[in-house]
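[1] Structural data only, the sequence is not supplied:
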């Protein structure tokens, strides 16, 4: 009886001890599990299930049956080479190892396993207990830090090796703190010669007197960045054209702790731009001289030509019927040639005058100009029965006499090249378009353009001549049927170019022509 009581008491004590062990195991924050001697899991706590991403079946799942293991470099770790397998095989604790486990859901964790064999009273191994310390977050931080260190090293190496840019750091006062290879190449100083000196060293005396270095620092402080281009001085005293960017550097509290300064040597570009500017100025001067000569020459030719035409006409009038037909025809041809030459000279004078873009911009009422041109061409309108139609037309900012000449030429062409089998109709319309809507205006400095359209129903032209008709002296039709000098549309293009705009034409034989004029929208004043 006493023996049964003692046995029951002993079993109860064992059960209590197992319950305490189970609760202790469950309460541990670290993942802990136990296995039998064959590696089958016999118990585990909640932290282990969380780490694994699933709850294994005790007595059925082995410790390695649902996990993939890897070494710290990411290479696969065979189950038989893992710390737990070694502990069971060699019957000894295995500590100090680090591995990566991959859960069934693909998530990987970095762990430190501490497998320890368990022996019974007779020294036989009956299983093992393993604690897994999850240090994934610490490992990730460590890897990020290592990557950051490598990145910083690469960055500093890159800055140091760059040769096309002088890159340096300065303190709040503008004192140079470091020096790269590009700075030595561009400015001529070695690092030990310049570090510790003020960056005003690179500026010309007149710029230092004006306080330019300090002004750039002040601008970088107030605006975050300062840019400038100008002449700088090398160690040997030679000058180079430098493009610089000074950027303010801040700490976490947004306090300025210094500045970065990047300099690029643009001397070759500056010299090339100066040469281009010089060539452009010389070309402009030559063009002005040529325009003045052409104007003077054309003007001086008018008087002798006028006399030729006057005397030829007088002879024709006085000797009408007295000269043989052949001689009379010669005189008529001479008079007609003189009149054509006079018209050509007049058009050249107008073209020379319009070739200048220095004229003053003023308000131009397109509706008023259209009415003026109707009156100007009234005789032709009455003779042909032409109709000029138009919607509302605005007041634009342009060169008045040039805009009138532009529309006069287009209206004149529409009346000249009309078809005789139908009533001539000229339509003028207006709208506005954005720069991006017209491919030829993509490089313009203006965003918005007036679009003036002049359309007729005349004889038209082949689409292949849409560009050619704007060339000087270009004619698509003979003088016998359509008189003219071939300057009118060239003058139109020149006028539009003076306004920094674009003109184009579309046409089809027998259907008519349409001209699109794009002039920039410019605010008055």
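    Everything's here; your move. Computed from a predicted structure; not experimentally measured.

[2] make it CA atoms for all contacts and neighbour counts henceforth
    Noted.

[3] Give the next helix or strand downstream of the longest helix along the chain.
    Identified as the longest helix of the chain according to DSSP state H is helix 267-318. Using DSSP states H and E, the next helix or strand after helix 267-318 towards the C-terminus is helix 325-354.

[4] What residues sit buried inside the helix or strand following that next one?
    Per DSSP H and E, the first helix or strand lying C-terminal to helix 325-354 is strand 362-365. Neighbour-count burial for strand 362-365 flags 364, 365 (criterion: 16 or more other C-alpha atoms under 10 Å).

[5] try stretch 357-371
    Buried residues in stretch 357-371, counted by 16+ other C-alpha under 10 Å: 357, 359, 361, 364, 365, 366, 369, 370.

[6] how about the nearest residue to the last one, chain neighbours excluded?
    This points to residue 370. Using C-alpha to C-alpha, 6 or more residues apart in numbering and skipping residues adjacent in sequence, the residue nearest residue 370 is residue 407, 7.9 Å away.

[7] ok, and what's touching the one helix or strand the one you found maps to?
    Taking DSSP H and E as the criterion, residue 407 maps to helix 400-416. With C-alpha atoms under 8 Å, 6 or more residues apart in numbering as the test, helix 400-416 has contacts from 354, 361-364, 369-370, 373, 377, 380-381, 386, 424, 426, 454, 456, 458, 482, 488-489, 491-492, 495.

[8] The same query, at a cut-off of 6 Å, please.
    Residues from elsewhere that reach helix 400-416 (C-alpha atoms under 6 Å, 6 or more residues apart in numbering): 364, 456, 488, 492.

[9] Please compare the first structure with the one that follows:
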């Protein structure tokens, strides 16, 4: 009996020990499972992060197991290769076919070199997607000897390559532009002895590109001795305040040839580490300078010639007045004293002679007025245009009354001008409106004004940003054909015969000359038998 009890007791102890061990084993297994789950979650999270990094950087990964001859791609590599079917199982043949034919040998060579030498590799090449689109990629990898495999990445660098290509094209265009414009670029970093020159800078100064070391001391030897002091002074003043500068000076090439150049530069920040430099441009302006000098010489000669012609016209016209006065005076005496003894035909000849002399006198007076308008360039003063027109109307009051004309003046504007010339201008315009009318029709003339900017006037002659006073003289006269609008301002140009309307054809030419003297413009609008409008555009203020 005691044996049985003892046996039962021992069995219970063994069972308790086994149960305890089982519980501990279960607990250990549970801990192992939890640990594996945590590691698995960490791996999943890491894979997600890696996939996101691949997506952002356009970077795909791959593995090639050499013994098994199998290949694996990441999802991003499928996208880079342009393959939408992610179920496609890649192999060595597919991988090689994606590479552009002209790059396959190069890529295979790099891979074999990595395997043979158990090392890394990096190679740029092109791929061809199934759609036919080419891409630039950068392949990098390493041989893993323990597993006898290659692992690597493929990064899409197409945008980078295109940017580099554009940069090279832009640099090429810049070099060509510098050659065409004879303009070189340069850079002088703070605290650096040397200057960086473009190829054209060397050409401008008579050197082969990069054939000499350029610093400030060397460059001073290239500046013409008569300009050196001035250039150094202007540059030092600009550098003291880090200001921009623009300097004209001469350089002397190694051959002894002298060239004119224009250098301009700005002080600016370059790079990432607070580096500053003068970045500039130097242009060879020798031909431009020579053309400018030649033009100035021709302008001086032309001005002298014009002055001589104007003086000749003035003197000649003035001297012709006296013979004409004698012709008129003696003709008048001949008619008054001997008309009884002369045949009617002879009296007719005398009348024609006197009328011709009168026309000649009027022509000379208009030529004198035109010459005076050309030579008279006095100082400008502020003038009220209404006052100018009122003075003009007083000069024409007789003809205004005789023709029963109506003149309406709506002009409360001021400009800087020469009063005597403006009176002459409005006198000619109003006289034209009074003269060129239909018989029996009373002239109606309206004079108005407005302040407008050049952009509002919408004529190419006007400065878009300048303020103008636009005066319009409108009448109900006989008008003119539109094609004659420009020609009527030519000297001696007439639209009608002398028998129909008297005149010399100089009046509107004088108006144009006076408008020119005021840096202004005049033009006309009209239609035959429907009146005309003359527009005078004068700057409100005169500028040099």
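    Good, I have the coordinates. All figures in this text were calculated on a predicted structure; none of them were measured in a lab.

[10] Need the counterpart of the residue nearest to residue 370 of the first structure in the second structure.
    Taking TM-score structural alignment, residue 407 of the first structure has residue 426 as its aligned residue in the second structure.

[11] Residue 185 of the first structure now?
    Checking TM-score structural alignment: residue 185 of the first structure goes with residue 203.

[12] Doesn't its match belong to a strand?
    No: assessed with DSSP: H, G, I helix; E, B strand; the rest coil, residue 203 of the second structure is helix; it does not lie in a strand.

[13] quick one: what's aligned to residue 383 of the first structure in the second structure?
    Counting by TM-score structural alignment, the partner of residue 383 of the first structure is residue 402.

[14] And for that match, the neighbour number?
    Using other C-alpha atoms under 10 Å, residue 402 of the second structure has 9 other residues around it.

[15] ok, which stretches of the first structure are helices?
    2-27, 46-52, 83-90, 136-161, 181-187, 191-194, 205-209, 212-223, 267-318, 325-354, 366-376, 378-384, 400-416, 488-498.

[16] And for the match of residue 407 of the first structure, the neighbour number?
    Residue 426 of the second structure is flanked by 22 other residues according to other C-alpha under 10 Å.

[17] now it: how far from residue 473 of the second structure?
    Distance, residue 426 of the second structure to residue 473 of the second structure, by C-alpha to C-alpha, to the nearest Å: 9 Å.

[18] ok, so what distance separates the nearest residue to residue 57 of the second structure once chain neighbours are set aside from residue 125 of the second structure?
    The shortest distance from residue 57 of the second structure to any non-neighbouring residue, by C-alpha to C-alpha, 6+ apart, is to residue 155 (7.4 Å). Plainly put, residue 155 of the second structure is 11 Å away from residue 125 of the second structure if you go by C-alpha to C-alpha.

[19] So for the two, which residue has more residues nearby?
    Under the neighbour definition other C-alpha under 10 Å, residue 155 of the second structure and residue 125 were set side by side, and residue 155 has more, 20 against 17.

[20] Per the alignment, residue 477 of the first structure pairs with which residue of the second structure?
    So residue 477 of the first structure corresponds to residue 496, using TM-score structural alignment.

[21] which other residues reach stretch 516-525 of the first structure?
    By C-alpha under 6 Å, 6+ apart, the list of residues contacting stretch 516-525 of the first structure from outside reads 448, 449, 450, 451, 452, 453, 501, 502, 503, 504.

[22] for stretch 450-465 of the second structure, that is, sorry about that
    466, 467, 468, 469, 470.

[23] gap between the two ends of it?
    Using C-alpha to C-alpha, the span of stretch 450-465 of the second structure from its first residue to its last is 16 Å.

[24] before we move on, back to that, okay if I get the contacts of helix 400-416 of the first structure as TSV plus distance to residue 293 of the first structure?
    Compiled in TSV, these are given as follows (distance: C-alpha to C-alpha, whole Å):
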residue	distance to residue 293 of the first structure
364	30
456	37
488	21
492	22
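
[25] May I see the buried residues of the top strand by length along the second structure?
    Identified as the longest strand of the second structure according to DSSP state E is strand 258-270. By 16+ other C-alpha under 10 Å, the buried positions in strand 258-270 of the second structure come out as 258, 259, 260, 261, 262, 263, 264, 265, 266, 267.
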